[in-house]
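A.B. asks: sequence first, then the predicted structure, then my questions.
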Amino acid sequence: MELNFREMLTVGMVLFAVIDIVGTIPVIVDLRKRHGHIESEKAALVAGLIMITFLFVGEEILNLIGIDVNSFAVAGAFVLFFIALEMILGIRIYRDEESNSASIVPIAFPLIAGTGTMTTLLSLRAQYQTVNIIIAIVFNIILVYAVLKSSAKIEKILGKNGLNVVRKAFGVILLAIAVKLFASNVKALFV
């Protein structure tokens, strides 16, 4: 168990890119409008707990239920694909009429601690020290919390048109990530 700042920085940057909390601001703003108040602390803590738990037992859980990492990643690609379509086309596919809060679903899971993040964690675990990954997760959760907490201010700064531009742009980026995640994992399903 060795603390390594370079590893923490590398893992932190990879997780920041995969979580893409800045890109999800339009989704968070939209969810806040639909559901009212978003509990930033709850969403950040649950997402962090999911990520750390999955880091230790994710592969075992998948093996236990007979799912390989590639299948999990392909499923995650579909989830990201549909979220991206919602962002780009301005349509609503995911409907959860009974929920009065979006803090856990869909913010903590699958938006922050989604299948892309979980698949990435399994890959990182093979390359880096666990303690450095955990520190990088905590750092990212602090950033997630800060963005969730200040989403109303960010919305005011960007304005309606700015949010629409960011939503569409990050929707395209999310769509590209979904396609890449699908393409890099679907081949392994048929080998």
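C.D. replies: Arrived safely, thanks for sending.
A.B. asks: hey, let's count contacts and neighbours off CA atoms from now on
C.D. replies: Fine.
A.B. asks: please name every helix or strand in contact with the host helix or strand of R167.
C.D. replies: Using DSSP states H and E, R167 falls within helix 151-189. Contacts defined by 3 or more CA pairs under 8 Å, 6 or more residues apart in numbering; DSSP states H and E place helix 151-189 against helix 25-35, helix 69-89.
A.B. asks: tabulate those (JSON lines), appending mean neighbour count and distance to F56.
C.D. replies: Formatted as JSON lines, those follow (neighbours: other CA atoms under 10 Å; distance: least, CA to CA, whole Å):
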{"stretch": "helix 25-35", "mean neighbour count": "18", "distance to F56": "28"}
{"stretch": "helix 69-89", "mean neighbour count": "20", "distance to F56": "14"}
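A.B. asks: before we go on, here's another structure to hold up against the first:
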Amino acid sequence: MIELFFSAFITLFVVIDPPGCAPIYAGLTKAATPAQARNMAIRACMIAFVILVIFALFGQSLLGALHIELDSFRIAGGFMLFWIAWEMVFEKRTQRREERAEKVAATPEVEDVSVFPMAMPMLAGPGAIAAVMLLQNEADGYEQTLVVLGALVSVLLLTMIALIAAGPLIRLLGARVEAVITRLLGVLLAALAAQYVIDGLRGAFNI
């Protein structure tokens, strides 16, 4: 159980990337009061949680309806996570997030950023959806499902704290430290993605 929790926690932490979301959120909420920024951070994490739980619990049924085998999804999900890892190592993901944030900030009528772009696609994006479905497929029984969901709750709580403390956190860490952390997390995610592909190939070819 402990091993599953840490595996799920690390995977979701790397994919959701609270340290990477914090500076983007700080930029999006410059004009907001501390109370407004705090409420939007809480709301964004709650919405992301609901979205990810839906895919975690019902994603397997969706795959069955589409006649997609779990091993195929493991391989596809592994490649998707590897792409995210590549973008993190070479800072492509951060650049794309910043461009998306600039577009949102440039639209005067957009005030509440909790749903878009924070909840989706920054927190509950394709990578996070794929990761939570893969982890849930690995879970065996009710107790392990709760362990995976517990890891998801833990990551989103940390994300919420990072978003609320985004401004002071950026001033404390600085851009260089953030870049180093992002690259290290990207390397770790690449290894986890490779493992998903290996597991999928073993299952598909009965190795």
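C.D. replies: That came in fine, so what should we check first? The model shown is predicted, which means the values in this text are computed figures rather than measured ones.
A.B. asks: T182 of structure 2 pairs with which position in structure 1?
C.D. replies: Aligning on TM-score structural alignment places T182 of structure 2 opposite R167 in structure 1.
A.B. asks: check contacts around the residue nearest to that match when sequence neighbours are not counted.
C.D. replies: With sequence-adjacent residues excluded and distances taken as CA to CA, 6 or more residues apart in numbering, R167 of structure 1 is closest to P26, at 5.2 Å. Contacts for P26 of structure 1 (CA atoms under 8 Å, 6 or more residues apart in numbering) come out as 163-164, 166-167.
A.B. asks: that older thread, look up how far V46 of structure 1 lies from the match of T182 of structure 2.
C.D. replies: Distance, R167 of structure 1 to V46 of structure 1, using CA to CA, to the nearest Å: 24 Å.
A.B. asks: between those two, which one's more packed in?
C.D. replies: R167 (24 against 20; other CA atoms under 10 Å).
A.B. asks: check which helix or strand I161 of structure 2 maps to.
C.D. replies: Short version, using DSSP H and E: I161 of structure 2 is in helix 142-164.
A.B. asks: which residues sit against that helix?
C.D. replies: Where contact means CA under 8 Å, 6+ apart, the residues beyond helix 142-164 of structure 2 that reach it are 1, 4-6, 8-9, 12-13, 17-19, 21-22, 25-26, 37-38, 41-42, 45, 49, 53, 135-136, 139, 169.
A.B. asks: tell me the contacts of the match of T182 of structure 2?
C.D. replies: Counted by CA under 8 Å, 6+ apart, R167 of structure 1 has contacts 23-27, 87-88.
A.B. asks: again, only using 10 Å
C.D. replies: 23-27, 30, 84, 86-90, 161, 173 (CA atoms under 10 Å, 6 or more residues apart in numbering).
A.B. asks: I'd guessed E91 of structure 2 sits against I181; true?
C.D. replies: No. Using CA atoms under 10 Å, E91 of structure 2 is not in contact with I181; the gap is 11.0 Å.
A.B. asks: now, which of the contacts of P26 of structure 1 sits nearest F72 of structure 1?
C.D. replies: F72 of structure 1 lies nearest to R167 out of the contacts of P26 of structure 1, by CA to CA, at 26.0 Å.
A.B. asks: name the SS class of L135 of structure 2, please.
C.D. replies: Three-state assignment for L135 of structure 2 (DSSP: H, G, I helix; E, B strand; the rest coil): helix.
A.B. asks: residues touching it, list them.
C.D. replies: Applying CA under 10 Å, 6+ apart, the residues contacting L135 of structure 2 are 4-5, 7-9, 11-12, 56, 74, 144-145, 148-149, 196.
A.B. asks: of these - the most surrounded one?
C.D. replies: The most neighbours of any of the contacts of L135 of structure 2, using other CA under 10 Å, belong to R74, which has 28 neighbours.
A.B. asks: correct me, but that residue touches V132?
C.D. replies: No. Using CA under 10 Å, R74 of structure 2 makes no contact with V132, being 11.2 Å away.
A.B. asks: ok, the aligned partner of L169 of structure 2 in structure 1 to F16 of structure 1 distance?
C.D. replies: Here L169 of structure 2 is matched to I154 in structure 1, going by TM-score structural alignment. Distance from I154 of structure 1 to F16 of structure 1, counting by CA to CA: 18 Å.
A.B. asks: and M120 of structure 2, how far from L62 of structure 2?
C.D. replies: 20 Å.
A.B. asks: could you dump the contacts of P26 of structure 1 into a markdown table and include distance to I142 of structure 1?
C.D. replies: Formatted as a markdown table, these follow (distance: CA to CA, whole Å):
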| residue | distance to I142 of structure 1 |
| --- | --- |
| L163 | 23 |
| N164 | 26 |
| V166 | 22 |
| R167 | 23 |
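A.B. asks: I am finished for the moment; much appreciated.
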